[in-house]
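K.L.:
here is the input, now give the coordinates:
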Amino acid sequence: MTKQRKIIITCAVTGAIHTPSMSPHLPVTPAEIIDAAIGAAEAGAAIIHLHARNPVTGQPDQSIEQFGALLPAIKQRTDCVLNITTGGSPTMSIDERLRPVAEFKPEVASLNMGSMNFGLYPMLSRYGNFKHEWERPYLEGSRDRVFRNTFADIEKILTTCAENGTRFEIECYDIGHLYTCAHFFERGLLKAPVFIQSVFGILGGIGTHNEDVMHMKRTADRLFGDDYRWSVLGAGRSQMAIAMQSMLMGGHLRVGLEDSLWAGPGRLAESNAEQVRLARQMVEALGFAVATPNEARDMLALKGGDRVNF
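P.N.:
Coordinates of the predicted model:
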């Protein structure tokens, strides 16, 4: 009997793209982010991708204090793989973005593979009122903001974490990012299996057409062969369609309110767990199975939850 293929579901529970005024369900406080992470894990996510926020204003917050309020509490309640962002937000310095990963030494950290335009300003046309003063300037500022991830920045993150056993979710927003990843792989700063998260639908990166998805996969296959594991995330309304395409092409998937606030046309997701449940239904309807956290650890060659610093 053919062994059933296992799909890793990652859930990115809050992120730094959406602002609190966009959805009442976006987790902001430590308690809300912790509950969102646990709910997503219970629904079937093997990996939880974490950002932190200022609990009063909802601004992205990369401080040790805010991550320190999240990580032990989540770890006590689930054996999920916890993935800390080094992306933080496009307004932060590289040192600020790197600080939590260097301190807490997680199993996985995200790592963007290139500087890029990161256009959030089109969302201004969809939201008239904002609860916090920072939200409108943050979105408007993306017209003239470059999300910095230079070769030196990437190398600094990789070398800082080299002794910690932290592996990386390599975020590739365009084809050139795959070639940058191959560059660091050839230099030995990234080890197989490389975990590539292809990102579709951010203004400034690759689009969401099915040909875009196939182009990413073909290029990654050519560059890495059997030395990588592939996952995708689709921004906004493309979230589930791209997730399904990934599964059919041999990949894994990411959902969560960082990437999309929706659970269907015109319907806000009431929780991260709701999106994970929708993804799980797709996985099982296609005849696949959802990977457990330990199965994800095996597939990605992770160090284990007992070797983190939280």
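
K.L.:
going forward, measure contacts and count neighbours with C-alpha atoms only.
P.N.:
Fine.

K.L.:
show me the contacts for the nearest residue to Ala301 once chain neighbours are set aside.
P.N.:
Ranked by CA to CA, 6 or more residues apart in numbering and with sequence neighbours excluded, the top spatial neighbour of Ala301 is Pro193, at 7.2 Å. Neighbour list for Pro193: 226-229, 300-301 [criterion: CA atoms under 8 Å, 6 or more residues apart in numbering].

K.L.:
to check against the first, give me the structure of this:
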Amino acid sequence: MSKIIITCAVTGSIHTPSMSPHLPVTADEITAQSVDAAEAGAAILHLHARDPKSGRPSAAPEHFFAFLPRIKQARDAVLNLTTGGSATMTLDERLAAPKQAAPEMCSLNMGTMNFALYPAAERITNWKHDWEKSFLESSDDLVFKNTPRDIARILTELGAERGARFEFECYDVGHLYMLHHFAERGLVEPPFFIQFVFGVLGGIGPDPENLTHMKTIADKLFGDGYAFSVLAAGRHQIPLASMAAAMGGHVRVGLEDSLMIARGELATSNAQQVAKIRRIVEDMGRVPATPAEARTMLRLKGADRTAI
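P.N.:
Predicted coordinates for the structure are as follows:
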């Protein structure tokens, strides 16, 4: 497959404002960085919201709708809304904005897991906001809840009822089997867009052989009924994305997953990371998919059928 879908995860809920001055927080910042990332070649924008005053991850629909219509008006990129939100949020909180927006695409975490962020706190000495240090340090006792009942609810309320399709986020091999379980139950149907996630403490490690293994198991479970993409945390972002591209997969970059553009150098924007991975995949002979091509490949309903 020559066409490659580049996803950009613009802000996320893991990094805090003290880690980088370039992390977008306000609606203006998220809009501008999303538009620039789409211009640089991202066909899909994976979106979280933040409280514009504190920079804290937010599930409030008003925070999402402060930027969603503006991005849609400016660019034709697929807007992929998180249903993961933050591991500290309830499921009702996590689903409030996606249910209101009825987007083309949502992320869906395929299993309950430890989600440990606390090592990052050791690298910060000057905190911009009071909430940040405790948010990170308390993750040594944090469980990111995504039970089969939760997954079935998301598939029903956003998939069956609102027509969204999913970026199935699989942080370990068992998550692939959970997706297969729901396929056997008839709650999801191909083509599946599976995001292999590497390097989160609590999930599978960022080893090249783990990427090979995840693809082997996905091939076994889903045959030719799926496409895979890869995101890797921190310094593993570009190496594993490059490996995925060489294997025929798709790629995800963005400041949600890594704040860096090179060793010891902060990325100044999401677009900078998109431009870098675009150069790499084009040198391999891959052609970045347009938003229209991504919609066709993933069988999305179209931006005109959303409530954004």
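
K.L.:
can you pull the TM-score for these?
P.N.:
The TM-score (TM-score structural alignment, normalised by the length of the second structure) is 0.99; 307 aligned residues with a CA RMSD of 0.7 Å.

K.L.:
related to what we said a few turns ago, which ones among the contacts of Pro193 of the first structure are found in helices?
P.N.:
Using DSSP state H to define helices, the subset of those located there is Leu300.

K.L.:
now distance to Thr166 of the first structure too, for the contacts of Pro193 of the first structure, in a markdown table please.
P.N.:
Shown next, in a markdown table, are the contacts of Pro193 of the first structure (distance: CA to CA, whole Å):
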| residue | distance to Thr166 of the first structure |
| --- | --- |
| Asp226 | 21 |
| Asp227 | 17 |
| Tyr228 | 16 |
| Arg229 | 16 |
| Leu300 | 11 |
| Ala301 | 10 |
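
K.L.:
of the contacts of Pro193 of the first structure, closest to Trp262 of the first structure?
P.N.:
Nearest to Trp262 of the first structure among the contacts of Pro193 of the first structure, counting by CA to CA, is Arg229 at 26.7 Å.

K.L.:
so the closest one versus Asn309 of the first structure, what's the distance?
P.N.:
Distance of Arg229 of the first structure to Asn309 of the first structure, computed by CA to CA, to the nearest Å: 26 Å.

K.L.:
can you map out the helices along the stretch 51-200 of the first structure?
P.N.:
Assigned by DSSP state H, counting those that start in this stretch, the helices in the stretch 51-200 of the first structure fall at 64-77, 94-104, 135-140, 151-160, 175-186.

K.L.:
now the stretch 201-310 of the first structure
P.N.:
If you assign secondary structure with DSSP H, counting those that start in this stretch, the helices in the stretch 201-310 of the first structure sit at 210-224, 239-248, 272-285, 293-300.

K.L.:
mind checking those for the one nearest to Ala43 of the first structure?
P.N.:
Go through the helices of the stretch 201-310 of the first structure one by one with CA to CA and the one that ends up closest to Ala43 of the first structure is helix 272-285, at 5.7 Å.

K.L.:
who's in contact with Ser260 of the first structure?
P.N.:
Residues in contact with Ser260 of the first structure, defined by CA under 8 Å, 6+ apart, are 234-237, 239.

K.L.:
identify the residue of the second structure aligned to the residue nearest to Ala301 of the first structure.
P.N.:
Under the alignment (TM-score structural alignment), Pro193 of the first structure maps onto Pro191 of the second structure.

K.L.:
same question for Gly264 of the first structure.
P.N.:
For Gly264 of the first structure, the equivalent position in the second structure is taken to be Ala262, counting by TM-score structural alignment.

K.L.:
burial count for the nearest residue to its match once chain neighbours are set aside?
P.N.:
With sequence-adjacent residues excluded and distances taken as CA to CA, 6+ apart, Ala262 of the second structure is closest to Arg235, at 8.0 Å. Using other CA atoms under 10 Å, Arg235 of the second structure has 18 neighbouring residues.
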